[in-house]
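[1] sequence first, then the predicted structure:
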Amino acid sequence: MIGVIGIVIIFAMVFGGYLAAGGTMTIIMKSLPFEMMIIGGAAVGAFMISNDSSAVKHTVRDMRKVFRGPKWKPEDYRDLLCLLFSLIRIAKANPVEVEHHIEDPENSSLFSAYPKIKADKEAVDLICDTMRSASMNYDDPHQVEEVLDKRMEANFHRAMHPSHALQTVADGLPALGIVAAVLGVIKTMSSIDQPPEVLGKLIGGALVGTFLGVFLAYGLVGPFAGKLKAVVEEDNHFYQLIKEVLVANMHNHNAAMCIEVGRQNTPTHNRPGFTELEEALKQLKQAAA
């Protein structure tokens, strides 16, 4: 919602200020379709040249994040800590029993209790693969942490690609605006024998290209890229939390201590309160009993 409000403010302030200063939209509206065709078409073409088909689809799909915001909310962090607590507790009490959950998470009662987490393949794979490694005696916490860091860095780099791709487009839009403006000047020069009032309109139309390139770059595409980057960075904390808790488990801390390590490493605005989490864990213990 805040993204939509931001777009409305941009258009209202830019064009509202222009009109309030005595400007007219006639020349802009007349030139806009052609300038947009040149600038927007060139930008889309350059974007497709510099990215493969999967990256293009990834970027288009991720555009929704600008308006939806981060995927993981405070209650999801609480649910994740509860899920990890249940898994660690079972693994310490009965290693054989936990294998059912990590080998077949689709039919696991623990994962099914948290459908949003279960639906995220990366989160489930990260949990199951790490706990499976521990059950296979690959339990050196430092080696496991190194492996997780490399895996998460690769995933993070892939998730950041749409933001980088959009920022590249934003960086090129002002130059494409100049291209459109130059073409407008060429068109104007071919009509140099026309009276000043005609030349004025032609020059104004050419300058629309410069305006449009800069406006799109810094008013829309650049902010979209920045928002995507912020959302990806925010969501990455969720996967970092999984790593922190499971590595703490490999240091042979008890389940409650592992969860507290995770809670302390949760970003402040998403961190569940100690009492809130303690109550949620108490309910899990009662349900298990």
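    Nice, I can see it. All of these numbers come straight from a predicted model, not from anything done at the bench.

[2] rest of the way, CA atoms for contacts and neighbours
    Noted.

[3] can you list contacts of stretch 198-205?
    Ile27, Ile28, Lys30, Ser31, Gly184, Val185, Lys187, Thr188, Ser191, Ile192 (Cα atoms under 8 Å, 6 or more residues apart in numbering).

[4] one more time with 7 Å
    Residues external to stretch 198-205 that are found in contact with it (Cα atoms under 7 Å, 6 or more residues apart in numbering): Ile27, Ile28, Ser31, Gly184, Val185, Thr188.

[5] ok, second structure coming up, stack it against the first:
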Amino acid sequence: MFQILGVLVVFGMVFGGFMLAGGHFDIIVKALPFELMMIGGAAVGAFLIGNSGKTISKTLKDFSKLISGPKWKASDYRDLLALLFQLTKTMKTKGVIALESHIEKPHESTIFSKYPKILKDHFAVDFICDTLRMMTMNLEDPHQVEDAMEKQLEKHHHEEMGPANALQNMADALPALGIVAAVLGIIKTMGAIDSPPVVLGAKIGSALVGTFLGVFLAYGLVGPMSVRLKNVYEEEAIFYRIIQNVLVAHLHGNAAQISVEIGRGHVPSEFQPSFIELEEALSAAPAE
């Protein structure tokens, strides 16, 4: 919602200020379609040249996150802590053998199936299962496991940041593309150098629309979109970081209750359940 409001404020303040200062829109309106075709088309073309099909597809898919924000909500963090509590408690009380069926076939697991949204996230499920599998293979050094998890998180985060980086590259290129369009406009103007000053003034004004448009799109729209996506990805990454915190705490020999309490402390403040709320969520979790 704030993103839509922000776009309206940007357009309203820029063009409203131009109008109140006595500016006329006739030259801008006349030049805008052609300048937008050159600048926007070149930016999209450069975006296609510079990015893989996977990044292009993910960028288009993740545009909705500009408004909707991170996919994980308060209830999802509670579900994650409850899931990890049940898994670590099962491992402590029933042993490794009882856990194997859950981590080898999580989509058939009676524990994972209680949390369908988490189950749909392939990385979260694989991250949990791969780490627990390492533990069942007697890799019980917390530092080794934490290091292996850290590398997985770094790889995943790097891949997730692709769209934000691609949009930032586009934002960086737009001012230069605006200059390209402006230079083409000056070339057109020089071809009519013998025209009256009124005609030349209109042509120069039309050329400068290109410079304006490139800078305006870069710093008023595309750049902020990149920042917004980056912030969304950063917040979503906290969800996976909590998995690491809980499982490493479990490896250090803590009880399941203590491990998830450590994880609770890393939940973003706006989504963080209180101690009592977490206790109630764990108590309400269906028995296996």
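    Noted; the coordinates are in hand. If you're wondering where the values come from, they're calculated on a predicted model, not measured in any experiment.

[6] if any of the contacts of stretch 198-205 of the first structure are buried, put those into a ChimeraX selection.
    Listed next is the ChimeraX selection for buried residues among these, using 16 or more other Cα atoms under 10 Å:
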select :27,28,31,184,185,188
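
[7] of the contacts of stretch 198-205 of the first structure, which is the nearest to His253 of the first structure?
    Ile28 (66.3 Å; Cα to Cα).

[8] and the helix or strand that closest one falls within, what's buried?
    If you go by DSSP states H and E, Ile28 of the first structure is part of helix 26-50. For helix 26-50 of the first structure, burial by neighbour count (16+ other Cα under 10 Å) applies to Ile27, Ile28, Ser31, Leu32, Glu35, Met36, Ile38, Ile39, Gly40, Ala42, Ala43, Phe47.

[9] spatially nearest residue to the fifth one (excluding sequence neighbours)?
    Just to be clear, that refers to Glu35 of the first structure. Closest residue in space to Glu35 of the first structure, ignoring its immediate chain neighbours: Gly209 at 5.5 Å, by Cα to Cα, 6 or more residues apart in numbering.

[10] which residues touch that neighbour?
    Glu35, Gly177, Ile178, Ala180, Ala181.

[11] element containing Phe111 of the first structure?
    Assigned by DSSP H and E, Phe111 of the first structure falls in helix 109-112.

[12] tell me the one among the contacts of Gly209 of the first structure nearest to Ile102 of the first structure.
    Nearest member of the contacts of Gly209 of the first structure to Ile102 of the first structure, counting by Cα to Cα, is Gly177, at 54.0 Å.

[13] relative orientation of the helix or strand where that closest one lies and helix 26-50 in degrees?
    Under the criterion of DSSP H and E, Gly177 of the first structure resides in helix 141-189. Here helix 141-189 of the first structure runs at an angle of 140 degrees relative to helix 26-50 (axes from the mean of the first three to the mean of the last three Cα atoms, to 10 degrees).

[14] got the buried residues for the helix holding Phe111 of the first structure?
    Buried residues in helix 109-112 of the first structure, counted by 16+ other Cα under 10 Å: Leu110, Phe111.

[15] one step back: which residues of the second structure does the helix holding Gly177 of the first structure align to?
    Helix 141-189 of the first structure corresponds to residues 142-190 of the second structure when matched by TM-score structural alignment.

[16] re the thing from before, tabulate the buried residues of helix 26-50 of the first structure in CSV, adding columns for distance to Lys285 of the first structure.
    Shown next, in CSV, are the buried residues of helix 26-50 of the first structure (distance: Cα to Cα, whole Å):
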residue, distance to Lys285 of the first structure
Ile27, 70
Ile28, 66
Ser31, 68
Leu32, 64
Glu35, 64
Met36, 61
Ile38, 64
Ile39, 61
Gly40, 58
Ala42, 60
Ala43, 56
Phe47, 53
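
[17] farthest pair within those residues?
    Farthest pair in those (Cα to Cα) is Ile27 and Phe47. Separation: 28.8 Å.

[18] returning to what we had before: ok, average deviation of the helix holding Phe111 of the first structure from the second structure?
    Taken over the aligned residues, the distance from helix 109-112 of the first structure to the second structure averages 1.7 Å (mean Cα distance after the TM-score superposition for the first structure).

[19] show me what the next helix or strand after that helix packs onto, helices and strands only.
    Following the chain from helix 109-112 of the first structure toward its C-terminal end, the next helix or strand by DSSP H and E is helix 115-118. Contact partners of helix 115-118 of the first structure among helices and strands, from 3 or more Cα pairs under 7 Å, 6 or more residues apart in numbering; DSSP states H and E: none.

[20] name the residues that touch helix 115-118 of the first structure?
    Phe111, Ser112, Ala123, Val124.

[21] so how many other residues sit close to the counterpart of Lys92 of the first structure in the second structure?
    Structural alignment (TM-score structural alignment) places Lys92 of the first structure against Lys92 in the second structure. Neighbourhood size, Lys92 of the second structure [other Cα atoms under 10 Å]: 17.

[22] so which of the contacts of helix 115-118 of the first structure comes closest to Pro196 of the first structure?
    Pro196 of the first structure has its nearest neighbour among those in Ala123, at 65.5 Å by Cα to Cα.

[23] quick check: which element contains that closest one?
    Element membership for Ala123 of the first structure (DSSP H and E) is helix 121-135.

[24] what distance do you get for the residue of the first structure positioned farthest from its centre to Gly177 of the first structure?
    Going by Cα atoms, centre = their mean, the residue of the first structure most distant from its centre is Asp193, 53.2 Å out. Between Asp193 of the first structure and Gly177 of the first structure the computed distance is 26 Å (Cα to Cα, to the nearest Å).
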